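Student: Predicted coordinates and the sequence they were generated for:
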Amino acid sequence: MHAMTLTETFLIAMLLIFSVPYLVWRLGRLDYWAPLVVVQIVGGVLLGPGVLGAAFPDYYAFVFSPQVITTLNGIAWWGVMIFVWIAGIELDLGQAWASRRETGITAGLALVTPLAFGSLAAIVMLQTPGWAGTAGQPWQVVLGIGMACAVTALPILVLLMDKLAILRQPLGQRILRYASLDDIAIWGVLALILLDWERVGRQVAFLAAFAVATWAIRRLMQRIPETDRWYVSLIWLAACGFAADWAGLHYMVGAFLSGAVLDSKWFDEEAMDRFRATILLTVMPVFFLSTGLRTQWGVGGFAVFGAAGLLLAASVGGKLLGIGIAGRILKWAPGEASIIGWLLQTKALIMIIFANILLDRQIITNETFTALLLMAVASTMLTVPIVAPRLKRVAGLVGRTS
């Protein structure tokens, strides 16, 4: 009998990764409820040890052997670095500064309120064992979970607003400003959580070198044609990811910073949209699968689902309350704050990346990660069904610039 080679086993895994979520999404006609990426995340959970591994342990061990998982992880790391790099490039700090009062109030309340609610939920969770990682101090766990509740998934938000036909409208651009400003805070808080006092010298050296390198790369990018900018940017991405990881932060922090210091105007907008779509299509499903392989239910299924429900309530409730307060301060029209709040509570990708980093650093456990993952999926699937009918009722808001 022919023994399966590593290549053949790897390709079986890839076949499952790409076929199962797509068939469920297409045959189940789930497009209205969730983009394909959300179904892929759920597919990763189902193919992980918590479901497939529990039901068919021998088959799971055969397909997802340590060698296959190592190969998949390498693809996932690079794919998600590129995705975060794109998110960094799409930050428009100039536009945020031009509308700084409105943007600052809205983004600030959209971040602080769910952060406070999520931190309180984390404190409740920590009353029982099993949620804090072996390397996590209580303040790191609380701040990490709280920030996970406050995150807005900028790339997924772009996809959903495009689906709702408001991405290029004034309302969509306002929402992108709010989410972009919060993105900066997210990575800043992550850097604080990951601060390693034993490596503080390396981290100071990284920041100093990064500042000098940023000046150099920006001068270079303005002097080379756009075709070269793409290739040089990927070299810059790999270098920043390595340097940040070496300094004791995380390669994902380096990936975001490498994009944030570049100007989106240096790249054709349509080409960037196509590039993002290509990464989503060809590489990111592997990241979702590797994410699913981390899901565990060791604390007990009921406890994990209970924690996910608590975190979902904290996340959605905190975001809607924060945006509601901003709407009152800024005197928005009736219904406007609700639409913006529901769109900004979208989680999925960025929150999963954020939680992956906390798990990698053993600040949270697999069970906490699983609860956060379930919260992210539920939050994202709620968005379009709730926002779409509200947009129809208040169509005039789409064209408002502030």
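Tutor: Arrived safely, thanks for sending. Residues are numbered from 1 along each chain as shown.
Student: going forward, measure contacts between C-alpha atoms and count neighbours the same way
Tutor: Noted.
Student: who are the neighbours of the helix ranked longest in the chain, in terms of helices and strands?
Tutor: When secondary structure is assigned using DSSP state H, the longest helix within the chain turns out to be helix 301-330. Contact here means 3 or more C-alpha pairs under 8 Å, 6 or more residues apart in numbering; DSSP states H and E; on that basis helix 301-330 packs against helix 100-125, helix 138-150, helix 336-344, helix 366-393.
Student: which residues are contacting the helix or strand hosting Leu16?
Tutor: If you go by DSSP states H and E, Leu16 is part of helix 6-27. When contacts are defined by C-alpha atoms under 8 Å, 6 or more residues apart in numbering, helix 6-27 is touched by residues 31, 36, 39-40, 42-44, 62-64, 67-68, 285-286, 289.
Student: and the next element down the chain from it?
Tutor: Scanning the chain past helix 6-27 towards its C-terminal end, the next helix or strand to appear is helix 36-46 (assignment: DSSP H and E).
Student: who are the neighbours in contact with the residue nearest to Thr370 when sequence neighbours are not counted?
Tutor: Beyond its immediate neighbours in the sequence, the residue positioned closest to Thr370 (C-alpha to C-alpha, 6 or more residues apart in numbering) is Thr295, lying 5.1 Å away. For Thr295, the residues meeting the contact criterion (C-alpha under 8 Å, 6+ apart) are Val45, Gly48, Pro49, Gly50, Asn366, Glu367, Phe369, Thr370.
Student: Leaving out the residues flanking it, which one is nearest to the second one?
Tutor: I take that to be Gly48. Nearest to Gly48 is Leu293, by C-alpha to C-alpha, 6+ apart, at 4.2 Å.
Student: Over to the fourth one?
Tutor: On the basis of C-alpha to C-alpha, 6+ apart, the spatially nearest residue to Gly50 that is not a chain neighbour turns out to be Gln296, at 5.3 Å.
Student: what secondary structure does the one you found sit in?
Tutor: Recorded secondary structure, Gln296: coil (DSSP: H, G, I helix; E, B strand; the rest coil).
Student: alright, now check it against this:
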Amino acid sequence: MSTTELFLIAMVIILGVPYLVWRVFRTDYWAPLVVVQILTGILLGPGVLGKVFPEYYSTVFAPPVIGALNGIAWWAVMAFVWIAGIELDPREVWRQRRECGTTAALALGVPMLAGCAAAFGLLAWRDGWMGPEAQTWQFVAGIGMACAVTALPILILLMNKLGMLREPLGQRVLRYASLDDLAIWAVLAILLLDWKRVGHQAAFLAVFAVASWGFRRLMARVTEDDRYYIGLVWLAACGYGADWCGLHFMVGAFLAGAVMERDWFTLSRLDQLRDNVLLVVMPVFFLSTGLRTNWNVGGAAVFVAAGILLVASVLGKLAGVGLAGKLLGWQRGDAWIIGWLLQTKALIMIIFVNVLLDKHMITSETFTALLLMAVASTMLTVPFVAPRLKLRGHG
């Protein structure tokens, strides 16, 4: 068969299998379609399908097909992160800065410390977790941040399903998650600092600052339709600049969106764009993510590591949010709901650890453990939050 035919077979699998699983088994309560797509990507990867049906796997997912899928996945995830940057609203966070700052700091800091402790435990347990290009502090900080991440886009999706997105509690959670989202990309930029290329990185940031000023002035003068086209060109240019200087194209994609104003766009159209990206091209990213899963360090060890990281993430997040609730005098039960909502990790955390894997700071085994942890923590969110919301009269 030709590469085109194999590519289309792969696309049928990528789009069809998770949809059928999601619809037939009605998994939406505990596993939204996004989570099912990620799990399907893992099952279609070399760790499962490649082991059970190696000839079929090597035929359908041949190197030319993988190359084509990777190109789509890169652009899909860049567009998704760009939209996430646009949706940040730092002005509202600033208005509620005491509450948001305290909550975000504890909700991010405590699980990050727990994750760092888990990372030290993994290093003491056995070799095979830290990538060849990482220093110990980079590996530990990267694992710690992976345990602390909240996926803002998936959080929005889940809160919308729970009927609380536009309610006061939902808006509070969005402000906390938005501030943590900024911190995630700041930490990633620090992890990727390369002293051999620091001159290139400083030059990129300087040019980016000047170009952002001109870009913002231009965007303020054009129509909304033009803003989308110009914004996509801006996205590609920022991604190239960030990757050229060693910061990774994903950092550039986030910066490209972060300097844009959400008010430049009709909210419904921006939501539609995000939904279309999720529908049309992000499943390819999930598949390419699954193709990176690996069990070579030993299947049992990967699952044990995933369990350790999950415990560190969940307990750290609940402890941090609980402490914030006590300091700020929240209503009884708020800390439990907010703590579980902020557990959602799929997508942003997966993007984060993809960058760490690309930069050889973690091994594919660590990546697999983190991926399993991200999926599990996201699947726990709705089952723990929905009953508590019903007791409070929601849903």
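Tutor: Received, thanks. Just so it is clear, the model here is predicted, and its values are computed rather than measured.
Student: still on that earlier bit, okay, the aligned partner of the residue nearest to Gly50 of the first structure in the second structure and Ala119 of the second structure: tell me how far apart.
Tutor: For Gln296 of the first structure, the aligned position in the second structure is occupied by Asn294, per TM-score structural alignment. Look at Asn294 of the second structure and Ala119 of the second structure: by C-alpha to C-alpha, to the nearest Å, they are 19 Å apart.
Student: repeat for Val353 of the second structure
Tutor: Between Val353 of the second structure and Ala119 of the second structure the computed distance is 14 Å (C-alpha to C-alpha).
Student: Closest to Met161 of the first structure out of the contacts of helix 6-27 of the first structure?
Tutor: Closest approach between those and Met161 of the first structure, by C-alpha to C-alpha: Asp31, at 13.8 Å.
Student: which element follows the helix or strand harbouring Cys238 of the second structure toward the C-terminus?
Tutor: With elements delineated by DSSP H and E, Cys238 of the second structure resides in helix 224-244, which encompasses its position. Once the chain leaves helix 224-244 of the second structure, the next helix or strand it forms, by DSSP H and E, is helix 249-258.
Student: Tell me the spacing between Ala277 of the first structure and Val158 of the first structure.
Tutor: 11 Å.
Student: between these two, which one's more packed in?
Tutor: Relative neighbour count places Val158 above the other of Ala277 of the first structure and Val158, with 19 against 14, counting by other C-alpha atoms under 10 Å.
Student: corresponding residue for Ile279 of the first structure in the second structure?
Tutor: With TM-score structural alignment as the criterion, Ile279 of the first structure lines up with Val277 in the second structure.
Student: what's the strand or helix carrying its match packed up against?
Tutor: Element membership for Val277 of the second structure, per DSSP H and E: helix 267-280. When contacts are defined as 3+ C-alpha pairs under 8 Å, 6+ apart, helix 267-280 of the second structure packs onto helix 63-87.
Student: Go through the contacts of Thr295 of the first structure and say which is closest to Ala271 of the first structure.
Tutor: Distance to Ala271 of the first structure, by C-alpha to C-alpha, is smallest for Val45 among these, at 31.8 Å.
Student: gap between the closest residue to Leu52 of the first structure other than its chain neighbours and Trp297 of the first structure?
Tutor: Closest residue to Leu52 of the first structure apart from its sequence neighbours, by C-alpha to C-alpha, 6+ apart: Leu46 at 6.0 Å. Going from Leu46 of the first structure to Trp297 of the first structure by C-alpha to C-alpha gives 12 Å.
Student: Could you tell me where the helix holding Cys238 of the second structure falls in the first structure?
Tutor: Taking TM-score structural alignment as the measure, the first structure aligns residues 226-246 with helix 224-244 of the second structure.
Student: Can you point out the buried residues in the matching stretch?
Tutor: Burial within stretch 226-246 of the first structure, assessed by neighbour count using 16 or more other C-alpha atoms under 10 Å, is assigned to Arg229, Ser233, Leu234, Trp236, Leu237, Ala238, Cys240, Gly241, Phe242, Ala243, Ala244, Asp245.
Student: Quick check: stretch 377-390 of the second structure compared with the first structure, mean distance?
Tutor: Relative to the first structure, and after both are superposed, stretch 377-390 of the second structure has an average distance of 0.6 Å to its aligned residues, where the measure is mean C-alpha distance after the TM-score superposition for the first structure.
Student: Where in the first structure does that stretch fall?
Tutor: Mapping stretch 377-390 of the second structure onto the first structure (TM-score structural alignment) gives residues 379-392.
Student: Report the distance from that stretch to the chain centre.
Tutor: For stretch 379-392 of the first structure, the distance from its own C-alpha centre to the chain's C-alpha centre is 19 Å (C-alpha atoms, centre = their mean, to the nearest Å).
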